[in-house]
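Novice: Quick one: sequence plus predicted model below, questions after.
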Amino acid sequence: MRADIKTVLFDLDGTLIDHFMCIYRCYRYAQEKMGLAPVSYEKVRSTVGGSVRITMGHLMGVENAERGEALFREHFNEIMLEDLHALPGAKWLLQQLQARGVRTAVFTNKHGIGARKIMAHLGFDKYLDEVIGTYDTPWRKPDPEFTQYALETMKADAESTIMVGDSPFDILAGQVGGIRSYVVATGSHSVEELEAIDPPADGVYRDLHHFAEEFLGLPRTPEAVEK
């Protein structure tokens, strides 16, 4: 395990969890309620990022974004624990980091209250020091104030902190705070797409196991395959 890393900020969707089907159902619910033509799961998955309202604007038009967001959140509060899966390596990696004294947090553009419920439901909360989401502050990734808030909450310095995510928003969220950013291709972007992002991430990996082995130097143990 690298000795220079004291704190790890993890994105949530596409990094620690697969929640895309639930998210898709909420966008579909909003579209149906508003009488709009539904878009495909693939389209939603490739468009998600930044915030619900931004994604709504891309999918349904800016003029429908505010109403669409309200409907999305209405349905999400009802089904947030459905179609929810931990990504391979997520629990194992959090356990490994905790055992080595590394502080960890979820740092997400998901609503903070929902993110904390999801982490508790999966049993991940016992391995995390903090879960930081939107509406905990006025900001969201990649606002520099949000990254600074995360560092202050974790009592961490940028030099010994890294960001692990799956999207350009995660890369930027790290960079605006002077934090090294690493991304995994388990969200909306392939390895090739992540490698083409400019400004680039400090590293691109297939998944959390690949990141843990190649960057952190944590060998994959037999129990890691199950987690």
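Specialist: Cool, the structure landed.

Novice: CA atoms for contacts and neighbours, from now on please.
Specialist: OK.

Novice: and residue 108, what element?
Specialist: strand 103-111 (DSSP states H and E).

Novice: moving C-terminal of that strand, what's the next helix or strand?
Specialist: Once strand 103-111 ends, the next helix or strand along the chain (criterion: DSSP H and E) is helix 112-122.

Novice: what angle do that following helix and strand 103-111 make?
Specialist: Interaxial angle, helix 112-122 versus strand 103-111 (axes from the mean of the first three to the mean of the last three Cα atoms, to 10 degrees): 120 degrees.

Novice: this is the other structure I want to compare:
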Amino acid sequence: MSAALSRPSAVLFDWDNTLVDSWAVIHAALNETFTAMDHPNWTRAETEARVRGSLRDTFPGMFGARWQDAEKTFYDAFGRLHLENLTPLPGAAELLRQLAEAGAYLGVVSNKRGHFLRLEAEHLGWDRYFNQLAGAGDAARDKPCREHVDLALGLGSGKAGPAAGPDVWFVGDADIDIVCARNAGCRAILVRAQPPTEEEMAVAAPDLHFPDLSALAEHLRRL
């Protein structure tokens, strides 16, 4: 991992479990879906280990010809649960405020459906911080594909930020976020309590790792 980087001109964030704690809602909605589809339920640990891609990329392989029925069941359950259980992660609001006041371009690249992503950002009052919120289905292809990053940077939207490159930091909690950053040529920043595993490092090592958002905020203040 790189020891130091220059201050970013733009910061893109994953959403779920990077800025907000979503595991409980995702887990509950998935198990409602599994029950309806006669699939065995997952444990919470299995959910956290397996959920990475968007539904349009993962459900066809999981449910075959019935994947659209499963998708409807999942989103019906998620829509009932997500706002009342939405929990910002410690330090998230402060970090977004710090970056916005410093004039950084801010965006989100999330494999949560764009409609739900924007509802959640508005519910938290964070929509004012972001130049662009790009959720699943908003771009031609979802994370980890380059198109999703380009959309979050405003390409073709009239809200253009800097082009994807080393001056753009991509902040996330999972291996898919690091891969996405690499696919777009951005700096990959891992934020979670656990350091990257050997398996993750072999696929795509992050440039920097922080145990939490407050540590990332302090690092940025020092740059």
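Specialist: Nice, I can see it. Owing to the predicted nature of the structure, the values given are computational and were not obtained by experimental measurement.

Novice: so how far is residue 145 of the second structure from the residue of the second structure positioned farthest from its centre?
Specialist: Ranking residues of the second structure by C-alpha distance from their mean position (Cα atoms, centre = their mean) puts residue 38 at the top, at 29.0 Å. Computed with Cα to Cα, to the nearest Å, the distance linking residue 38 of the second structure and residue 145 of the second structure is 32 Å.

Novice: now swap in residue 6 of the second structure and tell me
Specialist: Residue 6 of the second structure is 25 Å from residue 145 of the second structure, by Cα to Cα.

Novice: one step back: show me what the residue farthest from the centre of the second structure aligns to in the first structure.
Specialist: By TM-score structural alignment, residue 38 of the second structure lines up with residue 35 in the first structure.

Novice: what about the helices in the first structure?
Specialist: 20-33, 41-47, 52-60, 65-79, 90-99, 112-122, 144-154, 168-175, 191-195, 208-211, 222-225 (DSSP state H).

Novice: Show me the one of these that comes nearest residue 137 of the first structure.
Specialist: helix 144-154 (7.5 Å; Cα to Cα).

Novice: helices or strands next to that closest one in the packing?
Specialist: Where contact means 3 or more Cα pairs under 8 Å, 6 or more residues apart in numbering; DSSP states H and E, helix 144-154 of the first structure is packed against strand 103-111, helix 168-175.

Novice: hmm, try it at 6 Å
Specialist: Taking 3 or more Cα pairs under 6 Å, 6 or more residues apart in numbering; DSSP states H and E as contact, there are no helices or strands that helix 144-154 of the first structure lies on.

Novice: List the residues that contact residue 142 of the second structure.
Specialist: 136, 148 (Cα atoms under 6 Å, 6 or more residues apart in numbering).

Novice: Please repeat the previous calculation with a cut-off of 10 Å.
Specialist: 53-57, 109-113, 134-136, 148-149, 180 (Cα atoms under 10 Å, 6 or more residues apart in numbering).

Novice: now, among those residues, which is nearest to residue 200 of the second structure?
Specialist: The closest of the contacts of residue 142 of the second structure, once distances to residue 200 of the second structure are taken by Cα to Cα, is residue 180, at 13.0 Å.

Novice: quick one, what contacts the equivalent of that closest one over in the first structure?
Specialist: Applying TM-score structural alignment, one finds that residue 180 of the second structure aligns to residue 173 in the first structure. Counting by Cα under 10 Å, 6+ apart, residue 173 of the first structure touches 107, 140-148, 163, 165, 167, 179-181.

Novice: gap between residue 173 of the first structure and residue 98 of the first structure?
Specialist: For residue 173 of the first structure, the distance to residue 98 of the first structure - Cα to Cα - is 23 Å.

Novice: And residue 140 of the first structure, by the same measure?
Specialist: Residue 140 of the first structure is 26 Å from residue 98 of the first structure, by Cα to Cα.
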